[in-house]
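Q: Show me how the following folds:
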Amino acid sequence: MEASAIEPKDMLDKTQAKFKFVLELPFGLQNLGNTGYMNSTLQCLRVIPELQESLNRFTSGSSVADKLTISLRDLYNNLNQATESVVPLHFLQLFRSVFPQFAQNTADGFIQQDAEECWTQIISILKQANIPIPSQHSSDGEKVSSSTDESFIDHYMTGEFTSTLKCLEAPEEGEIVIKENFTKLNCHISILVNYVQHGIMMGLDEKIEKNSPTLRRMAIYDKTTRISRLPSYLTVQFVRFFWKSDRRVKSKILRKVKFPMELDATDFCTDELKNKILPLKNRLQELEKERKGSKESTQFAVNNNVQDTVTDSKNNEIVEEIKKLIDPELNKDIGANVSGLYELCAVLTHIGRSAESGNYIGWVRKENSEDWIQYDHYDDDKVSIVSQEDILKLDGGGDWHIAYMLLYRSKKIA
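A: Sure, this is the predicted structure:
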């Protein structure tokens, strides 16, 4: 009798807990017929809070880029206030009118499109619209209004390459140094690539053919590329699709390529940038080891309501120490990564054997949690919670969902 008397309360508690859990889930975007490529891209980019703030600061204009940007802003605001799944019809119609290739269809309806191409076009539109950077904060925490002339994409999602070209056939020829911007890193896949870091490095060191002013003919050059600026948000694309001429289709490389939840980008950087970020990076990694080592004692203090003012004081000292290790030039560079360390915040996957078939879905890290949100691959408006272990299983090697695009954000330093 005593047990049965407790049962209703237990059931109520479980029901309330489940209801609270459901309320914490975001709402999805409805699939309008092979629009998973777009929905997954939008959900992945939505994980960037600074992007949403920048969109809300955007002053409307009359260009097509401005109109599409306004539509994206409104779509994100609708999602943030939604009580049910959202239909992205207006954005889709505008997007197809600006980029007609995404409006291709057959008698069976609109055809599947490439999510990477969609991602790239959305970033290019936001760059053209010149959405402003979010409001900045002074050292004492006060919000400072920033200029609307500074581009969010340029500051927060664009890095810089510095490439050095050496002619192998004319060693006496002087080196050529080229600087260029990038909005994503490519992970090239071969039988030698098992980790995303290896695939990225493969694309940074290559041999190219170009005209030699010394030899006055085409010659082979060693091209060594390194990153001279790291953005706050780093996009990585797995180069998984290739054109198969005999079947006239973009086939897919299914090879397993592991990717980390935390990425150290130092090895991709120029020596100059390494020297700027290493003191802070090394100290942050030391503190992470110390934190993991003291996790059990910290949990004991929490469980026993121990108020450790000494620990609070030490944490303040560490924060001040870390701030002093930030390179002054990088500290002035709004939207730059100052430590070289990143954490994974979104994954866009593809399931299927070719780019023209299968489906794309987005997997987004839940705010202040190690859990992730999965947007269902059959109905994009359905949402579920998955673990970090589930995300690590997206590395390929079979017919399950395989990571195609990764979005990393700068690790918090204080």
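
Q: drop to CA atoms for contacts and neighbour counts, all remaining ones
A: Noted.

Q: Helices along the stretch 1-150 of the chain, start to end?
A: Taking DSSP state H, counting those that start in this stretch as the criterion, the stretch 1-150 of the chain contains helices spanning 2-23, 36-45, 49-57, 64-81, 89-98, 115-129.

Q: And for the second one, what's in contact with it?
A: It refers to helix 36-45. The contact list for helix 36-45 (Cα atoms under 8 Å, 6 or more residues apart in numbering) reads 29, 31, 51, 112-115, 118-119, 346-348, 359-364, 375, 377, 380, 407.

Q: Which members of the residues you listed are positioned in strands?
A: Those of the contacts of helix 36-45 mapping onto strands are 346-348, 359-364, 375, 407, per DSSP state E.

Q: for comparison, sequence B:
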Amino acid sequence: MAITVSVKWGKKKFDDVKVDPAGSSDAFRATLEGLTGVPAAKQKLLCKKGWPGILKAGAPLSATSLSEGAVVTLVGTASKLAAASEKVVFVEDLPRSALASAGAALPPGLANGHNNICYMNATLQCIRAVPELCQAAREAAAGDLPPGAAAGVASALGHLFEEMAHKTEHDDVFPAGFLAAVRAAHPVFAEVAPNGIPRQQDSDEFQNALLGDLATALVKAPAAGPAPLAPPLRGSGRSANVVDSLLGLELDTTMTCDEAPDAEPPVRRTDTQLKLVCNIQGGGGSSTKVNFLSEGLRLAMEGSTEKRSEVLGRDALWTRKSRISRLPPYLCVQFMRFYWQAHTDAAPGAPAGSKFKIKRSVAFPANGLDMFDFCAPDLQKALTAARDKHAREEESRRAARDAAGASADGPAAKRAKEAELPSSSSSSSAAAAAAAAAAAASSADADDESALEAAVSASAEGSSSGTSSSSSSSPAAPEEGVALPSPYAMPAEFEGIYELFAVVSHAGPDAESGHYTGWVRQGKPGSGSDDWVNFDDETVSSCKTEHVLGLKGSGSDTGDIAYVVFYRAVK
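A: Predicted structure coming up:
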């Protein structure tokens, strides 16, 4: 029965390559020759978990440990161009529905239609950038959902996302069905002003309502996504669902009485939520100045409050400290920019107060958001285990690179003939194995990345063959009982590092006025792409990371300021 493996060749990677583990390696080499153009006789194949050293020509694969999902490194130079496996289709011949997915056109915007729904449009563009959530909604819309308002919202969202999947920036998409479902489920979003125009709403309040509905309705993992779903959030009262699996956080909170720390026992609880809050303090008279996202997160997770002390028999000052015990694959953060202020001279029938805006500039990173310091000790242990393992692997790469450089003298042909990788019983050192692999790679005239990959693989083989080495890449398992991040849709061996991929911004003096826009990063997750798309209702335009980072705020009522930011786990 055939299995699928991934093949790395220089800077290219071929996924889902079929191979018969009971067949001959020659058949596998023939397949690779068709993919890459590297002649079978000149291929050098390495697989750290499949076989020691370089796979010998004609060796039966049944004698190896090649398994499903293994990564095979190919070293060699193509002597001919690989035959095209698919018919070449030119961009101008693509149907409009395929242009966006091919990157030849920008994705579609969402029309406002004088409904004051920019808050909804901006949020939906960001939610659509979470592929697992988008796919789950589309699949739910095509299947059977139980009756209820939440299911109606989820179904309407799935139909909307399905329509948008076949449109581009040149098409007008008006979310009429979804808007009707939301207003039926949440009448607050159907309110109109005295002039008859629909009221502007807070995008964060809309997001909370939407995610609550989706958490109720989307209880099955999408067919194309990872499975099973993450366990239910502790104390949430909800069963396992897609929303909690993707965005759910658990925080361990401890409250200590400052006035009776020895007599009053600490109060501990677990909080569950779908976002973190970045508190903002600044301006005249404030002792705390928040200039960066990390400072605002810490301010929200640590603080003081008044609470009754049973020991003292009165209200006392307590210190609160929260730490994350479960990290999600997608992290949402809301900047606390709006605050409520009552109107002391409000006329009868007029609003009792308004939400005013804090315009202070707060910077946030596009890459490398490190959540380690905000995690509970048990979760930090799990993240540390992954970080230590990756540090050892990096040390192994460095040693291999040094070994490859040291063996660079001498004719390439001679190095190729003399190179011989050790077997699993060899007592050669890891550095010697790395040098031999580097020499073999050089003889194949492969590019630097292929040679380095070979050296790293050989170094790992050598260090596991009876010779102790401080640069061993064997994983360090977390201690028993150590908490792990949510396993659903998480990168393997997650270190707690996130990258920015979507932003909802707001321009205007308060939450009930102004304008919301969405910003979504393009490119593969973890690639560090500098390309973004700005969604201003139906107007769609390209922009760069520098424009998005400029949303940190400048104190202006007219400029866009980040209100809700979305990060995804990458490392």
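
Q: just to revisit the earlier point, which members of the ones in strands among the contacts of helix 36-45 of the first structure define the maximum pairwise distance?
A: Largest separation among these by Cα to Cα: Asn359 and Leu407, giving 18.9 Å.

Q: ok, of the contacts of helix 36-45 of the first structure, which come out buried?
A: 29, 31, 51, 112-115, 118-119, 346-348, 359-364, 375, 377, 380, 407 (16 or more other Cα atoms under 10 Å).

Q: Give me the mean distance between the longest strand seen in the second structure and the first structure.
A: Using DSSP E, we find that the single longest strand of the second structure is strand 314-326. Aligned to the first structure and superposed, strand 314-326 of the second structure gives a mean residue distance of 1.4 Å (mean Cα distance after the TM-score superposition for the first structure).

Q: what's the matching range in the first structure for that strand?
A: Under TM-score structural alignment, the match for strand 314-326 of the second structure in the first structure covers residues 217-229.

Q: Now do the buried residues in the matching stretch.
A: Buried residues in stretch 217-229 of the first structure (16+ other Cα under 10 Å): 219-229.

Q: roughly how far is it from the heart of the chain?
A: Relative to the centre of its chain, stretch 217-229 of the first structure is centred 27 Å away, using Cα atoms, centre = their mean, to the nearest Å.

Q: One more: stretch 266-276 of the first structure?
A: 21 Å.

Q: That one: end-to-end distance?
A: 10 Å (Cα to Cα, to the nearest Å).

Q: What span of the second structure is it aligned with?
A: Against the second structure, stretch 266-276 of the first structure falls on residues 372-382 (TM-score structural alignment).

Q: With stretch 93-102 of the first structure instead?
A: Counting by TM-score structural alignment, stretch 93-102 of the first structure corresponds to 180-189 in the second structure.

Q: quick one: contacts of that stretch?
A: Contacting residues not belonging to stretch 180-189 of the second structure are listed as 149-150, 152-153, 156, 190, 199, 201, 209 [Cα under 8 Å, 6+ apart].

Q: picking up where we left off before, what helices or strands is the longest strand of the second structure leaning on?
A: Applying 3 or more Cα pairs under 8 Å, 6 or more residues apart in numbering; DSSP states H and E, we find strand 314-326 of the second structure packed against strand 249-257, helix 293-301, strand 302-309, helix 377-406.

Q: Mind telling me what Leu157 of the second structure corresponds to in the first structure?
A: Match for Leu157 of the second structure (TM-score structural alignment): Leu72.

Q: sorry, that was for Ala129 of the second structure
A: Match for Ala129 of the second structure (TM-score structural alignment): Val47.

Q: Contact partners for that match?
A: By Cα under 8 Å, 6+ apart, Val47 of the first structure lies in contact with 345-346, 364-365.

Q: What is the distance between stretch 543-563 of the second structure and the centre of its chain?
A: 22 Å.

Q: what's that stretch in contact with?
A: Under the contact criterion Cα under 8 Å, 6+ apart, stretch 543-563 of the second structure has outside partners 334-337, 359-366, 503-509, 519, 530-534.

Q: neighbours around Met202 of the first structure, how many?
A: Residues lying near Met202 of the first structure (other Cα atoms under 10 Å) number 17.

Q: What residues of stretch 91-103 of the first structure count as buried?
A: Within stretch 91-103 of the first structure, the residues scored as buried using 16+ other Cα under 10 Å are 91-92, 94-95, 98, 102-103.

Q: before we move on, what about stretch 144-164 of the first structure?
A: Across stretch 144-164 of the first structure, burial judged by 16+ other Cα under 10 Å covers 148, 151-164.
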